[in-house]
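J.: Here is my input, please return the structure:
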Amino acid sequence: MKTVVSTSGISIKNNRKFKVFLFFLVLTSIIWLLIELSKTYTSSTVFNVEYKNLPNDKLLQTKPVAKLDVAIKAPGFNLLKYKFKAPKVSFNLNNLSKKGDLYYLLPNSQLSNLNTKLVGETEILSILKDTIFIEIGKNVSKKVPVVPKTEIKFKLGYNFIEKLSVLPDSIIITGSEKYIDSIKEISTVLLKLNDIYESIDSELDLIIPKKSKNLIFSSNKVRITGKVDKFTEGKFTIPVSIINEPDGVKVNPFPKQIEVVYQASITHFNKINDNSLLIIFDYKQYEKDSTTQFLTPVIKQKSEYISSLKIIPNQIEFLIQKE
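T.: A predicted model of the protein is given here:
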């Protein structure tokens, strides 16, 4: 006859003992950890750095170091907290040391002031970087022209009737003298238009230089406007006018009249007549080169409404007679 021994009771007892053991192990570990974290340690950690009290007429040319390795004495709780979130320290730039044109500060000389800003029992023992160089320059303003970048193609027979307008046509840049000196002009983004037959009115962004983080621009956009109109062709005939004839000399031109073919907008076309132009031929051209057989026209005056013109013929023959 076989004897059956029950093990279920033994297993339950062993499981309870293990849970009790595990509970006290975890509790003991927590108590040990709390005791250890309450102790004060000397260690190194990383602090974030900010700079303040820079004189109003000065400007940082480049950003100084933003993080520093620092030797500190602090409770373990604080050290653990600093591993997740770096503390911050501020350096005063009001009284910088200077050697030649170079500014610098000695961070360890400001330890007493830095420690007054820390909470708890944390104390900065030393900053591992003994010198921080600060590149400082004058804060200046400069006016520079705005240069529009355009690729405009008009519908056949159309064009601007006045110069393209940019508003504002210049901007004020304020900031580091070092970077502003190299900026001579500011360009817009490209305005590309095709088959234009109506007036233009567009707002364009300015292309800000890459090294402009510490610069202030009075505007970052400009307005581009331009009046567009249809152009037509006109022509009139005017007599040849010769100037600088010497005494006792008569210059006979051939032909005695020239034809002027011009283009103007429909808006301004009726404002143009033969008084809108002054075209002359200069006898001094012959005096400078007596071998020349022709005189070429010189446009002395032209109406602003005339966009282009052609003179027919583009040179004249002449005969000199002595009186």
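
J.: Every contact and neighbour count from this point should use C-alpha atoms.
T.: Will do.

J.: Would you map the strands across the stretch 1-150 of the chain?
T.: Taking DSSP state E, counting those that start in this stretch as the test, the strands found in the stretch 1-150 of the chain are 40-52, 58-60, 67-75, 88-92, 97-99, 102-105, 123-127, 132-134, 136-154.

J.: Before we compare anything, build this one as well:
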Amino acid sequence: MKGSTKRKIKVFAVLLTSSFLAWLISQLSETYTDQITFRLNYVHVPDSLLLMNASQKDVTLTVRGSGWKFLGSRFSSGTLDIDLSKVTLNKNRFFLRERDYMEQLASAIPQAMSIVRVNSDTLFFDFSRLVSKKVPVVPALELNLAQNFLLEKELEVVPDSIILTGPEQELDTLREVKTELLELNDVSESFTRTLQLVRPETLQQTRLNVGEVRLSAVVFRFSEKILDVPVDVINLPEGTQIRTFPNTVEVLCKARLEKLKEITATDFRAEANLEEVQDNSAFLQVRLVHQPEGIPSIQLLQRQVEYILKRE
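T.: Predicted structure coming up:
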């Protein structure tokens, strides 16, 4: 192409571009009305309530502003936080009036733009009232001790109970919370384990104040001792004597050797109730009604005795 033709094309391109830019600036400087839709995110729900449902999940605003502002708003966030701390209850219905959240709507658009209309003047909500409940923690433990070993005392769970906070309908029938399963075999030493709590499937909206507990147990090698404890018969009719065969029962105790040395038969009381005899049975049922503390295992080896009644 000749030089003069090239210059003419360049000039034409510059003029065309300038004209387009002038037209674009003119158009963007005009005032327009359009709609912008925001996804609603509800925040600051009162502590005593749980949000179950809302009448609207999004809101559409009719706004007015220059073309420049509309051009920028196309790239703004599509999510808007709505503060529910001012939610109102009237006739068993929770709601938020337009004036209570209009300021939040206005903050979502550029300052040079104004809100002409909102597609909903009142937001309605369904809440469930939250309650707190304290329930015990039950460890899921399968424990098999090594031969000649015992637990010195009951398993220790820390904490032994937890606080649940949630809808009343979820917590109404709940009585306990279990831990994950722990299997221990041939145990001959004391142990401590951290166990996760198992959330019941029915607790969809409930919070647990802790998620795990510590399980501890003291394991020791035991010694044995058998004591002959006299049988006391109660509710004997006046003017009647009784004799039991045998007149003592054997009690097997398992504990540390130093503890066994301290106990005697007088630390126990074995009792039989004559009023509990049925159908002229020749046997009396025996049970331990008193025993010393600190003995991990106490077993009554004879649970019944024969007897003879004699009138005085």
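
J.: Quantitatively, what TM-score do the chains reach?
T.: A TM-score of 0.77 describes the superposed chains when it is computed by TM-score structural alignment, normalised by the length of structure 2; 308 aligned residues with a CA RMSD of 3.8 Å.

J.: thinking again about what came up before, same list (the strands of the stretch 1-150 of structure 1) but as CSV, adding mean neighbour count and distance to residue 305 of structure 1.
T.: Output for the strands of the stretch 1-150 of structure 1, formatted as CSV (neighbours: other CA atoms under 10 Å; distance: least, CA to CA, whole Å):
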stretch, mean neighbour count, distance to residue 305 of structure 1
strand 40-52, 15, 60
strand 58-60, 17, 50
strand 67-75, 18, 65
strand 88-92, 16, 64
strand 97-99, 11, 63
strand 102-105, 16, 59
strand 123-127, 19, 74
strand 132-134, 16, 59
strand 136-154, 16, 18
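
J.: As JSON lines, the ones you listed with distance to residue 288 of structure 1 would be great.
T.: Shown next, in JSON lines, are those (distance: least, CA to CA, whole Å):
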{"stretch": "strand 40-52", "distance to residue 288 of structure 1": "73"}
{"stretch": "strand 58-60", "distance to residue 288 of structure 1": "61"}
{"stretch": "strand 67-75", "distance to residue 288 of structure 1": "76"}
{"stretch": "strand 88-92", "distance to residue 288 of structure 1": "75"}
{"stretch": "strand 97-99", "distance to residue 288 of structure 1": "66"}
{"stretch": "strand 102-105", "distance to residue 288 of structure 1": "63"}
{"stretch": "strand 123-127", "distance to residue 288 of structure 1": "82"}
{"stretch": "strand 132-134", "distance to residue 288 of structure 1": "66"}
{"stretch": "strand 136-154", "distance to residue 288 of structure 1": "42"}
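
J.: Which one, of these, ends up nearest to residue 208 of structure 1?
T.: strand 136-154 (11.3 Å; CA to CA).

J.: Which elements pack onto the closest one?
T.: Applying 3 or more CA pairs under 8 Å, 6 or more residues apart in numbering; DSSP states H and E, one finds that strand 136-154 of structure 1 contacts strand 58-60, strand 170-176, helix 177-180, strand 186-196.

J.: among these, which is the most enclosed?
T.: Stretch with highest mean neighbour count among those: strand 170-176 (a mean of 19; mean count of other CA atoms under 10 Å).

J.: Mean distance of it to its aligned residues in structure 2, please.
T.: Comparing strand 170-176 of structure 1 with its match in structure 2 after superposition yields a mean distance of 4.5 Å (mean CA distance after the TM-score superposition for structure 1).

J.: which other residues reach that strand?
T.: The set of residues external to strand 170-176 of structure 1 that reach it, using CA atoms under 8 Å, 6 or more residues apart in numbering, is 59-61, 137-146, 180, 214-219.

J.: how about residue 180 of structure 2, what's its match in structure 1?
T.: The alignment partner of residue 180 of structure 2 in structure 1, by TM-score structural alignment, is residue 189.

J.: isn't that match right up against residue 202?
T.: No: Residue 189 of structure 1 lies out of contact with residue 202 (CA atoms under 8 Å); the separation is 11.5 Å.

J.: picking up where we left off before, can you say which of the strands of the stretch 1-150 of structure 1 is nearest to residue 82 of structure 1?
T.: Closest among the strands of the stretch 1-150 of structure 1, using CA to CA: strand 40-52, at 7.3 Å.

J.: From the contact counts, what lies against the closest one?
T.: strand 67-75, helix 76-84, strand 88-92.

J.: and residue 11 of structure 1, which of the ones you listed is closest to it?
T.: Minimum separation from residue 11 of structure 1 across those (CA to CA) falls at helix 76-84, 41.6 Å.

J.: so where is that closest one in structure 2?
T.: So helix 76-84 of structure 1 is aligned with residues 67-75, judged by TM-score structural alignment.

J.: Enumerate the positions of the matching stretch that are buried.
T.: For stretch 67-75 of structure 2, burial by neighbour count (16 or more other CA atoms under 10 Å) applies to 67, 69-70, 73.

J.: Specify which member of the residues you listed is nearest to residue 2 of structure 2.
T.: residue 67 (42.6 Å).

J.: I figured the closest one hits residue 30, correct?
T.: Yes: at 6.0 Å, residue 67 of structure 2 counts as touching residue 30 under the criterion of CA under 8 Å.

J.: List the contacts of the match of residue 180 of structure 2.
T.: Contacts of residue 189 of structure 1 (CA under 8 Å, 6+ apart): 148-149, 204-207.

J.: What residue in structure 2 is paired with residue 231 of structure 1?
T.: Under the alignment (TM-score structural alignment), residue 231 of structure 1 pairs with residue 222 in structure 2.
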